[in-house]
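**Q** pasting a predicted model and its sequence here:
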Amino acid sequence: MTDHLRAHDAALERLRALHPLKIDLSLDRMRRLCAALDNPQDRLPPVIHVAGTNGKGSTVAYLRHMAEAAGLEVHVFTSPHLVRFVERIRLAGTLITEAHLADVLERVEAANAGEAITFFEITTAAAFVAFAETPADLCIVEVGLGGVLDATNVIAQPAVSVIAPIDLDHREFLGDTIEQIAVEKAGIIKPGAPAVSARQQDSVDGVLETAAALAGVELTLMGRDFDAWEERGRLLVQMQDRLLDLPAPALPGEHQFANAGLAVAALLVLDDPRIDEAAMGRG
């Protein structure tokens, strides 16, 4: 085992020990740490921020592959990891190296100065530092828990906010009803950033529409403003002004047509001319 890998593992263990004794969903700790790091979250490439209960990971994967198929260099932050922590941070198309991660964690740990902070918060800050210091065309950030008070929600100005299907999850933190949970997830909808949502339960639609209206942004909702379905082994995405006929997603399951369609709609709302229909098909 190399020295930098040992440093990386040791740093992660030290950071786990800083976790508050009680779970307290708050952005105060994250804002304090980001300020000490010169606010890396404000120095990112255009951000697609993805929340929801089901399909977040698949939607992020489709977004990344379609953007990369267009030749864009893409940062990606996801959680949790399957085998190695570095899977959470993809820098301009490549997983962060163990050595780079160890260096960033050391700097973030020093900036935190031993203050109580959750493991997810401090590692999210590390990802933002790495993203801010590495040039890229696009940044895709997956919410960890909820939305309103999730550590990733220090991003003040995403380019697009994406809401995957919402269901009952983490009720001990987010609320006992689907509507309460939807309010938390809708917290990533910000002024100046159009929002795109998967097909939702009727009561969730109203929550998202209210959040978008309060932010003064347009909500593009699957089943109302666009739709996606499988037809003859292809993915069809019907927008208000066009119909896209794309290859079927490679991930198995009928629900993947909806996830891929959500990603397509988000990229169309992003409106980057480099990501054309041909690139979406390749992705």
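**A** Ah, there it is. Residues are numbered from 1 along each chain as shown.

**Q** only C-alpha atoms for contact and neighbour calcs from this point on.
**A** Noted.

**Q** for the helix or strand where M30 lies, packing partners?
**A** According to DSSP states H and E, M30 maps onto helix 28-36. Counting by 3 or more Cα pairs under 8 Å, 6 or more residues apart in numbering; DSSP states H and E, the packing neighbours recorded for helix 28-36 are helix 98-112, helix 119-133.

**Q** now the first one, how far from the centre of its chain.
**A** Meaning helix 98-112. 22 Å (Cα atoms, centre = their mean, to the nearest Å).

**Q** next one for the comparison:
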Amino acid sequence: MSVDTAGQAIERLMSLHPKGFDLSLERIARLLSRLGNPEQRLPPVIHIAGTNGKGSAAAFSRALLEAAGRAVHVHTSPHLVNWHERYRLAAPGGGRLVADAVLAEAVERVAQANGGEAITVFELLTAVMFELFSEHPADAAIVEVGLGGRFDATNVIPRPAVSLIMPVSLDHEAYLGDRVELIAAEKAGIIKPGAPVVVGQQEWDAAREVLIETAERLGCPLKVYGQDFIAVEEHGRMVYQDEDGLLDLPLPHLAGRHQIANAAAAIAAVKAAGFALEEGAAERAMTRVSWPGRLQRLPEGRLSALAPEGAEIWIDGGHNPGAGAAIAEALAEAEEKRPRPLLLIAGMLETKDQIGYFRAFSGLVRHVYTVPVRNSDAGVPNSTLAARAGEAGLSAEPVNSVANALRLLAETWNGDSPPRILIAGSLYLVGEVLAENGTPPD
């Protein structure tokens, strides 16, 4: 089989079934029943929901468990470049993205079991995850929610080892509601009676209260950031504290101050799930953790070579105001430590709050180049996006591609120091950039 066999099989499914989400558990439950209910044969599951930080929490949880010698499956979505990124299977020395032949066979098997009945592609791919994770041995499985929680296709797990709820804010309002407490209630849907719950750092008190009330009503052992555990930066280190004491750790390898709270939530979740965590393992995890496309330094490649000489290029797939604020804070700190002019190359989807996202960068970004998002039907036209950046108070102009934005910068840059460039606003855009740069995740 070629490396594209699984991708081709999934593309065929996308031509037969609707794209997007149709939130319900009936179809996935029917399909899993035909498959012999693989969701009931998983290793202990860390189930992760939230608006922002789910992927980082999954990456930290994986790093913590693997540093402690555990074999771990990981499910995340969406992917950046290849469908295989959604399925990382446990392997000696650390998990590996699923082999193409293994994924292709599982996709075909799940499609046959569905028998052409109405279902979404995400539901089919979630069933593939359950099949793969039930068939390959592991000590733990980390499962990221796709959208919401209550009716997300992953929410057929009977009893997770822990439900981890990361920061909740406004996003996907058409599906989840237009008030943060409504969105929190959807995320809280992954909480199961009596199963441990960890609540990560929350910007909104209303969201935190909904999550705490749900866990208490269902009789769940509960750990809440800022109440039962916390982490702070001290003297260039990360100090984590809970009822068991202190962990004095290196700062997380992932960039941004917000990653300290994300790491803390993962530590609390791993412990709540019943896994022993020694300080040495936690220290190794902080230095090894990796999460592509989230405030990641763009590796050297075909695209990065087009930028002004010496430019510092970052990519980030955050796409809502909460994510924008976290990234802007991280880049403001970078500006304090190593001053450079900041330029933004942005592409976004129509379903996102573009103006709210851009406002986070007010007073920080010198200029914005807006580009189309080519891998999504919901991409905002670059001219429209430039106008919305202008409404947020930023200087902006449309350009027809990231490559041309970098070329334009290289031709016109005459600053005293090389620029810092952020390419951001959509995971679809980040995936395009990594593919075009020749540096897909592995």
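**A** Yep, it's here. Quick caveat: nothing in here was measured; it's all calculated off a predicted structure.

**Q** just tell me the aligned range of the helix holding M30 of the first structure in the second structure.
**A** Using TM-score structural alignment, helix 28-36 of the first structure lines up with residues 26-34 of the second structure.

**Q** buried set for the matching stretch?
**A** 27-29, 31-32 (16 or more other Cα atoms under 10 Å).

**Q** would you turn the helices and strands packed on helix 28-36 of the first structure into JSON lines with distance to P46 of the first structure and mean neighbour count?
**A** Putting those into JSON lines (distance: least, Cα to Cα, whole Å; neighbours: other Cα atoms under 10 Å) gives the following:
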{"stretch": "helix 98-112", "distance to P46 of the first structure": "22", "mean neighbour count": "19"}
{"stretch": "helix 119-133", "distance to P46 of the first structure": "11", "mean neighbour count": "23"}
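
**Q** so which of these is nearest G175 of the first structure?
**A** Shortest distance between G175 of the first structure and these, using Cα to Cα, is found for helix 119-133: 20.6 Å.

**Q** how big is the offset of the closest one relative to the second structure?
**A** Compared with the second structure after fitting, helix 119-133 of the first structure has a mean deviation of 0.6 Å; criterion: mean Cα distance after the TM-score superposition for the first structure.

**Q** got the contact list for that helix?
**A** The contact list for helix 119-133 of the first structure (Cα atoms under 8 Å, 6 or more residues apart in numbering) reads 15-16, 18-19, 29-30, 33-34, 37, 40-41, 43-45, 75, 77, 89, 91, 101, 104-105, 108-109, 139, 144, 151-152.

**Q** okay, and the following helix or strand past that helix goes to which residues in the second structure?
**A** Downstream of helix 119-133 of the first structure, the next assigned helix or strand under DSSP H and E is strand 138-142. Aligned using TM-score structural alignment, strand 138-142 of the first structure spans residues 140-144 in the second structure.

**Q** mind telling me what element G356 of the second structure is part of?
**A** Counting by DSSP H and E, G356 of the second structure is found in helix 354-359.

**Q** cool, and L409 of the second structure?
**A** Assessed by DSSP H and E, L409 of the second structure sits inside helix 402-412.

**Q** which part of the first structure lines up with that helix?
**A** Using TM-score structural alignment, helix 402-412 of the second structure pairs with nothing in the first structure.

**Q** packing partners for the very next helix or strand once past that helix?
**A** Sequence order places strand 420-424 as the next helix or strand after helix 402-412 of the second structure, per DSSP H and E. For strand 420-424 of the second structure, the contact count by 3+ Cα pairs under 8 Å, 6+ apart identifies strand 312-316, strand 342-346 as packing neighbours.

**Q** in CSV: those, plus mean neighbour count and distance to R359 of the second structure.
**A** Output for these, formatted as CSV (neighbours: other Cα atoms under 10 Å; distance: least, Cα to Cα, whole Å):
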stretch, mean neighbour count, distance to R359 of the second structure
strand 312-316, 22, 16
strand 342-346, 24, 13
